[in-house]
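**Student:** Structure for the following, please:
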Amino acid sequence: MSEQHRSDDAGRAAEGDGRAIVIEGATVVTLDPGRREFAGHVVVSGNQIVAAGPGPAPAYEGARVVDGRGCLLTPGFVNTHQHLYQWVTRGLAPDAGLFRWLTTLYPAWAGIDEESVHVAAQGALAQLALTGCTTAADHHYVFPRAGGDLLAAEILAAAEVGLRFHPARGSMDLSEKDGGLPPDSVVQDRDEILIATEAAVDRWHDPSPGSMLRIAVAPCSPFSVTGELMREAAELARRRGVRLHTHLAETTDESDWCADRFNCTPSEYADSLGWVGPDVWFAHGIHFTDTEIKRLGQTGTGVAHCPSSNARLGAGIARVADLRAAGAPVGLGVDGAASNEAGSLLEEVRHAVLFARARGGPEALTVRAALEMATLEGARLLGRDQEIGSIEPGKLADLALWRLDTLPHAGIADPVAALVLGAPPPLDLLLVNGRPVVEQNHLITIDEPTIATQVARAQQALLAKAG
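**Tutor:** Predicted structure coming up:
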């Protein structure tokens, strides 16, 4: 994969055909400051929303007009936590908890390379697109020495699928021999990690408005990373003006591990290393105390809520209502495909509502609050809420048009309830940066059957390599 090849693909992903796009007659949920909802129009020119309001749109000569009657138009979803490479190791250890699941999967992950990561990322990102996602954050932390340029492989895949992409350069430097969880074969030296992480920022990070590609710094977790790396990674990220991400407070095993090793909770440990603030977001965040939740809210520290994965691994249910009430931004994530085989961001919206209510009662989380978590709050976690996450003139044209007039949804009085609580509806149109990526529930940027075949082959090869 040459630099020119990557650049050309990224450029094509950002381009449309030059015509304005007018979406007419849809129910529009804007999530703007007034939280307006109306039957009306949205107009896209280039990569921006230029008009949104009730009733018919003004005439735009030469525009493509999309009939949105019977549809719900929402901002595109923002996935705040995933491990794309795991798409080719789905279905393994399906009944294990986190620590046993990890130790089962590490031997397979030790064999990933550019080819398998590229195919996995294409498959996972395609599924995200088909479930309404326009921006994806990926936490990649496994870098086998013979694997090749894995970050470049997934960046190329994101450009090919056409999603806005925030890869987080992960790392592990605490192996089994040092008291950590991962085997020696998948960890790196701390200095090597810091050099490679800063090189990724130099090479890939685009801080410009409308950027399709931004890098975050993301040591994996307290039980796979030394405190020295956590502290120095935070210093690096703040020096370079990029965001910080890690797993935290996911399981009681992790809490016990931190208590035994550091005599504190995972949250207290992260706080002691400088890991709080509006530039930090944690994945999972299930096992926080009242005091810790208050601290997260006061500092603006975010949480990527992954309800399906948390349930799949039996980790628990995050205190989403309490986190949001405290002022902590909470987005949604599908997590790794090997702990959430569906990889559907729309499914996370539904599960966020159901699990919050199972924990806290029928008023714990409304359907509109869950939609906000999937859009505007997710954008806030990634530092993009001034550009994406709501439908407003001047914001980037990342939009999802859902068809709600088919049998599973026709007659549901509230269209937001139909989207969030009903069966997954057809996705009539997905725009990313003003460019169509999904049309009539089909991906138009890459060939789905081809990717499916390649994913199956990649999994077979990876498992054969692991023995």
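**Student:** Only C-alpha atoms from now on, for both contacts and neighbour counts.
**Tutor:** Will do.
**Student:** quick one: the helices in the stretch 301-450 of the chain?
**Tutor:** 307-312, 320-326, 345-360, 367-372, 378-381, 415-421, 448-466 (DSSP state H, counting those that start in this stretch).
**Student:** would you turn these into TSV with distance to Leu102 and mean neighbour count?
**Tutor:** Rendered in TSV, the data for these read as follows (distance: least, C-alpha to C-alpha, whole Å; neighbours: other C-alpha atoms under 10 Å):
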stretch	distance to Leu102	mean neighbour count
helix 307-312	13	23
helix 320-326	25	19
helix 345-360	22	21
helix 367-372	29	22
helix 378-381	26	28
helix 415-421	31	21
helix 448-466	14	16
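**Student:** can you tell which of those is closest to Trp257?
**Tutor:** Minimum separation from Trp257 across these (C-alpha to C-alpha) falls at helix 307-312, 18.5 Å.
**Student:** What is that closest one packed up against?
**Tutor:** helix 345-360 (3 or more C-alpha pairs under 8 Å, 6 or more residues apart in numbering; DSSP states H and E).
**Student:** Give me the contacts around the helix it packs on.
**Tutor:** Applying C-alpha atoms under 8 Å, 6 or more residues apart in numbering, the external contacts of helix 345-360 come out as 77, 79, 128, 131-133, 305-308, 317-321, 332-334, 363-367, 370-371, 373-374, 420-421, 424.
**Student:** Let's compare: structure for the following, please.
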Amino acid sequence: MTASTERIVIENCSIATVDADDTEYATGHVVVAGNRIESVGAGPAPAGLEGVVRRVDGTGHLLTPGLINTHHHFYQWITRGLATDHNLFNWLVTLYPTWARIDEQMTYAAAQGSLGMMARGGVTTAMDHHYVFPQGSGDLSGSIIRAASEMGVRFTLARGSMDRGTSDGGLPPDFAVETLEGALAATEATIDQHHDASFDSMTQIAVAPCSPFSVSTELMKQGAELARRRGVRLHTHGSETVEEEQFCKELFGMGPTDYFESTGWLGDDVWMAHCVHLSDDAVARFAATGTGVAHCPTSNGRLGSGIAPIRSLLDAGAPVGLGVDGSASNESGRMVDELHQALLAARYRGGPLALSAREALTMATMGGARCLGRAGELGSIEVGKQADLALWRVGDLPGAGIVDPVTTLVFGAPALEHLFVAGRPVVSGGALTTVDVDELAGRAAAASARIAGR
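**Tutor:** Okay, the predicted model is just below:
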């Protein structure tokens, strides 16, 4: 960085860097130069810095890396509160006909609502797994990417697809699916148009057939081949429910993990959502291949899917990130809440030592960066990394008397004060700075009314 680079100084705060050594500072500073972290350490920032355009007094605050969401379905924002007492399969069958009527305007409004809650929940890197592309619905991928760009957050679009409708034994109605050839061509076109593999990238694309019960084996296989030919990552749903296990055995003659392996879907360029029902052998294979997991504890509870074996996955060395999942199975969409839910879910399954507050924070940051293939750029507060930072209020009433600020973040009731993405403010004083939140709410409500009318 040169002396003329604009700098932001954040100091007098507690800092959890989430680096390889879990370095923390009771009172420290971070200097941002341009879009990169220039320095981090104990005490006040170095004297004599040039080009300082903003100083943030972090007294009573905790600074962490920005949170990284690894699984979501933005379009579901406009169908929240429906089918609240269904298991996954019944929930999907109930809502697929509604979702199959989305269009570009609805998708844009839903993405804005989801992204607004992402940012207000501390997310600097958002992700959307979008797989519903009704014919004549417009440029849905482009509308989602445009919403993320306007919000100012970093973004991965997992360009999903479905080609197995009800007539082929799948769950979605036939009018909600694409052809094999159409899905592959549209996915590659999205990579051509939007994927940026650079260190500073704000937009990346992943290949993401939806799930074994909505996608043909050929689409799984050719999707994996496409992703590896183009050098992008692979994402899908996996081992979410007991019913999925039964479905795979009846249709393919094997369980989900064996099926994924047979189609080329285990590897260090793959991450899967949920993975609730993994055997010990499956956990070992995920770890051995570097296959990542997007853990979605709130959604798993909302749908009654079960409790994922997160302690086993972490002990085995598999990458594990956190996700809020679609807004129709997690109505709040607040990523910071998933840290608390992940800790509770792990302890329901394995007792009080099953997950610590710091492990929950690591999953939400470095774990997510590993899943998205961006651990070199994101996920920790280290010199040279992207200046994606979240500053949390931990010293006022909800956290008063809690000595450890990370405990306040995970166990308590943290409030986001500031959010920076690539050194640019997206949340300031707890409010979104890049968009009008009332406009977002109004647009989303109108879209909900439109899809209900259809």
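**Student:** What's the TM-score once they're superposed?
**Tutor:** The TM-score (TM-score structural alignment, normalised by the length of the second structure) is 0.98; 448 aligned residues with a C-alpha RMSD of 1.0 Å.
**Student:** circling back to that earlier point, and Ala338 of the first structure, which of the helices of the stretch 301-450 of the first structure is closest to it?
**Tutor:** helix 307-312 (8.9 Å).
**Student:** Now do the residue most central in space within the first structure against Leu401 of the first structure, distance only.
**Tutor:** Of all residues in the first structure, the one closest to the mean position by C-alpha atoms, centre = their mean is Asn79, 2.3 Å from it. Distance, Asn79 of the first structure to Leu401 of the first structure, by C-alpha to C-alpha, to the nearest Å: 17 Å.
**Student:** do Asp260 of the first structure as well
**Tutor:** Taken as C-alpha to C-alpha, the span from Asp260 of the first structure to Leu401 of the first structure is 50 Å.
**Student:** Have a look at the two and say which one is more surrounded.
**Tutor:** Leu401 (29 against 11; other C-alpha atoms under 10 Å).
**Student:** what does that one align to in the second structure?
**Tutor:** Under the alignment defined by TM-score structural alignment, Leu401 of the first structure corresponds to Leu391 in the second structure.
**Student:** Thought Leu67 was touching that match, still the case?
**Tutor:** No: counting by C-alpha atoms under 8 Å, Leu391 of the second structure does not reach Leu67; the two are 11.0 Å apart.
**Student:** And the helices in the stretch 151-300 of the second structure, which stretches?
**Tutor:** 180-194, 217-230, 242-252, 256-262, 280-289, 297-302.
**Student:** and Lys102 of the first structure, that one's in a helix?
**Tutor:** To be clear, residue 102 of the first structure is Leu; Lys isn't right here. Yes: judged by DSSP: H, G, I helix; E, B strand; the rest coil, Leu102 of the first structure forms part of a helix.
**Student:** need the helices of the stretch 151-300 of the second structure in a markdown table with distance to Trp271 of the second structure, can you?
**Tutor:** Formatted as a markdown table, the helices of the stretch 151-300 of the second structure follow (distance: least, C-alpha to C-alpha, whole Å):
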| stretch | distance to Trp271 of the second structure |
| --- | --- |
| helix 180-194 | 18 |
| helix 217-230 | 12 |
| helix 242-252 | 18 |
| helix 256-262 | 11 |
| helix 280-289 | 10 |
| helix 297-302 | 16 |
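**Student:** And those: which comes nearest Ala111 of the second structure?
**Tutor:** Closest to Ala111 of the second structure of the helices of the stretch 151-300 of the second structure is helix 180-194 (C-alpha to C-alpha; 16.8 Å).
**Student:** what's in contact with the closest one?
**Tutor:** 141, 159-163, 203-207, 218-219, 222-223, 226.
**Student:** again, only this time at 6 Å
**Tutor:** With contacts defined as C-alpha atoms under 6 Å, 6 or more residues apart in numbering, helix 180-194 of the second structure is touched by Ser161, Asp163, Ile205.
**Student:** same check, this time on stretch 427-442 of the first structure
**Tutor:** So stretch 427-442 of the first structure is contacted by 16, 46-47, 134, 396-402, 426, 444-445 (C-alpha under 6 Å, 6+ apart).
**Student:** Kindly recompute the last result at 7 Å.
**Tutor:** 14-16, 44, 46-48, 130, 132, 134, 162-163, 396-403, 426, 443-445 (C-alpha atoms under 7 Å, 6 or more residues apart in numbering).
**Student:** just the buried members of those residues?
**Tutor:** 14-16, 44, 46-48, 130, 132, 134, 162-163, 396-403, 426, 443, 445 (16 or more other C-alpha atoms under 10 Å).
**Student:** From what I see, Met172 of the first structure and Val225 are in contact.
**Tutor:** Yes: with contacts counted by C-alpha atoms under 7 Å, Met172 of the first structure reaches Val225, the gap being 5.1 Å.
**Student:** Could you tell me which residues touch both of these two?
**Tutor:** The contact lists of Met172 of the first structure and Val225 share Pro219, where a contact means C-alpha under 7 Å, 6+ apart.
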